[in-house]
Structure formats: C-alpha cells, structure tokens
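K.L.:
let's see this in three dimensions:
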Amino acid sequence: MIARRLALLATLLLALPAAAQAPAPAPKPKLVRKYSVKLDASSLTYKLHHPLHEVVGKAPPSDGGAAFLSDDTLQVQVRAKVKDFDSENSNRDAHMQEATEAAKYPLVEFKGKAYGVKPPTSFPATMNVTLEGKLTFHGVTQDVKVPMTVQFTSEKEATATGNFNVSLEGHKVERPSLLMKKVDDKLVLEPKLVFVVEGA
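P.N.:
Reported below is the predicted structural model:
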C-alpha cells in the first residue's frame, strides 16, 4: 500500500516540471493606428442587372472603422442601413426593402481582416489589400473576400475603394422582378470608404 502511494507521488512530482514548461499564450497584439469612417464622404453602392436595365443604389455607411495592429493585421468593420439605399426611384426602393425584409433585417454588415499589412511610413501612398471576412445581409452571414485599393493622402486620412459580388439567393433574398423577369442573382457591391485617424 505504501509502495503504491509512493509510486503515485513520484508520478505526480515528475509531471510538475512538464506542466510548468507549457508554452505561455501569445501576447495580444497592440493597436498601432485606429481610424473611423468619415460618414458624409463615404458610400456603399450596389448594382443589379435586369434584362431591361441596370439598377444602381447608393447609401452612406451608418458607422465603421479600421485598425492596424502590431501583428501586421488590418481589421475593418462597416455597417449600413438597408433603408438608406437610394436608387432614385421610390417605388423600386420600396420593392427592394420588401424583398430584403428591411424592417426585420435593417443592417448590412461587413467584418474583415487583411494579414501581413503594415501602415505606410511615407505619403502619399497606395496599398492593395484583400480583406477576408464575413458579410451579414438579410440575416444570413457568408464568407467573402474583398479586394481593396487604399490610397493614403496623409498619415491621418485614407480612401479605400473596391468591389465584390454578393449572391441574393445565397443570402435567401427572393430576386425582385419586373415584367415577369427577375434581376440577376449577382449583386455587385462597391464600397468607397474615407477613413480618418481617431482624434485627428
């Protein structure tokens, strides 16, 4: 009995150094530079093709921001209200809001990251990045990749532009129709976002 207890104690003592040598968790990356979206200078444009015409709607973002982190990661988040998209045709906009159930799902939201990215050190500067993230639209979240071109006019301001495709059916949106013909499933979303350093 005593021998068995001593063996158990020896096993526990031998295990202690291994537990003590477990690798420490990686340190949390630090914030290098933080931006807010300049709402009155930014826009999100959507384009939909119909056999008879092309539909174009535009809305300002409701909020958004970006941040460079010390691990060379760029984080971006942008949201817009579905009801704010304006195609200069009130009947068409009302139909789109009905199709997208804007009252139930009022926001379009994108959250993404780009890796291996550092803020420029001289200006003006241009940077091409691909944001990998998630788009939430009509209550459905899908993985997306968004190529963006970022033009830095100074350390305090940058403008990001790009475009990517969104599947209406992939987000469970019933495609609107006109004269018995539906719009294409592909919706092209074109962000133009002006970022300014917070506190600038």
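
K.L.:
contacts, neighbours, all on C-alpha from now
P.N.:
Noted.

K.L.:
what helices or strands is the lengthiest helix in the chain leaning on?
P.N.:
Ranked by residue count and defined by DSSP state H, the top helix of the chain is helix 2-20. Contact partners of helix 2-20 among helices and strands, from 3 or more CA pairs under 8 Å, 6 or more residues apart in numbering; DSSP states H and E: none.

K.L.:
to compare against the first, here's the next sequence to fold:
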Amino acid sequence: MKKLLVACLFFALPVFAQSNSQWTLDSSTLTYHITHPLHQVAGTSHAARGKGICHDGQCDFLIAAPVKSFDSGDSNRDLHMIQVTRGAEFPIVTVRFHLPESATNAPTISCDLDIQFAGQTAHYRNITFQQTIQGAEHHIKGTIPAIVSDFKITPPSFFTVPIKNEMPIDVDLTWHSS
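P.N.:
Prediction:
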C-alpha cells in the first residue's frame, strides 16, 4: 500500500507542479497623440503597472495607469486634460485583454482590448503588436487606434476649434514571465 501511494505521488507530482505562469510589467511607455489644426500634442506616461496570469492555455492581462501620470510638457494642458477626461472622478485608465498562452511566444500578437477611461469602456478588436523575446523578457510595441468619442469626451478646443477625434496611443511595454 505504501509503495502504491508513493507511485501515485510520483506520477501525480508533475500535475501538481504545473503552476500558472505569471507575467509582470517591468517598464512601460504609453503615449497618446492628439491633433489640432494649429499643433500636435503627445502626452507620455511611464507609470503603468500590469499583471498577467495564464491558466489552462488562456492568459488574462490587466494594465493600469494613473490619468495624471501623462505628461505633455505643458502643465496647464495636462491639468485641462485631467479635467476634460474627468480624471478626478476616474483617476485610472485600464486595459484588459486575453490571449491564448501560445500567443505569448509569437513575434506578432493580435488581441481584443477593453479600455476603461473617463468612466467609459471602449472595445478595440484585432489590435496587432510586435513582440521581441529575450529569455524571460518580452518587449511589446504597437499602436491602439483610440478615438476621443469612444470615451464620450467632449473634444477640447483651441481658439474654438476642437481637436481631431483620433487619439492613437503608442504602446511600448516590457514584460517578464515567471
């Protein structure tokens, strides 16, 4: 009986030893771009944090960044951006997405994103990112084709002319798996 128990534990050990793989966001650069007929603005944040958990072949990721962490180089413009996007009421922008675990090792990743910003959730389908892998480090780059109206934000204006609706977000992330 003792040998049978030891044999069962020996064969079951690999099943119990399989743990969920986990991902941690090590560094981030998120840059939004807005365009007005008189000028273009880019606001950048390096404050995003993120986690990912893979289980049964499916990975779930969450990235979050404080709205106030985006810097356009003009503190008045940044304060106005926080006001327009209701950053005091909704201080965090989040991005959620799911991937098959096999996609975490592909050079190109295509996924659906759910972005919560300014109290609204926008869904973006089949967004493509490029991935470079070095050991446990995964470097992801791409652009999210966000638009202002998806978040029900009244476009800010300059000299009574509003910004364009397009607000692409450049993404540059470094993740590591464990």
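
K.L.:
please enumerate the strands of the second structure.
P.N.:
Using DSSP state E, the strands of the second structure run over 21-36, 39-45, 49-55, 58-66, 92-100, 108-117, 120-134, 137-144, 157-158, 161-162, 169-177.

K.L.:
in TSV: those strands, plus distance to residue 10 of the second structure and mean neighbour count.
P.N.:
Below are these laid out as TSV (distance: least, CA to CA, whole Å; neighbours: other CA atoms under 10 Å):
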stretch	distance to residue 10 of the second structure	mean neighbour count
strand 21-36	22	18
strand 39-45	49	15
strand 49-55	23	18
strand 58-66	27	18
strand 92-100	30	18
strand 108-117	37	18
strand 120-134	34	15
strand 137-144	32	18
strand 157-158	68	12
strand 161-162	68	13
strand 169-177	27	19
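
K.L.:
quick one: residue 48 of the first structure and residue 189 touch, right?
P.N.:
No. The criterion here is CA atoms under 8 Å, and residue 48 of the first structure misses it with residue 189 at 9.2 Å.

K.L.:
what separates the longest helix of the first structure from the chain centre, distance-wise?
P.N.:
51 Å (CA atoms, centre = their mean, to the nearest Å).

K.L.:
the counterpart of residue 79 of the second structure in the first structure: how many residues sit nearby?
P.N.:
Alignment of residue 79 of the second structure against the first structure is given by TM-score structural alignment, with residue 94 as its counterpart. Here the count is done by other CA atoms under 10 Å, and residue 94 of the first structure has 14 residues near it.

K.L.:
next: residue 10 of the first structure.
P.N.:
Residues contacting residue 10 of the first structure under the criterion other CA under 10 Å number 11.

K.L.:
quick one, which of the strands of the second structure gets closest to residue 85 of the second structure.
P.N.:
strand 108-117 (7.8 Å; CA to CA).
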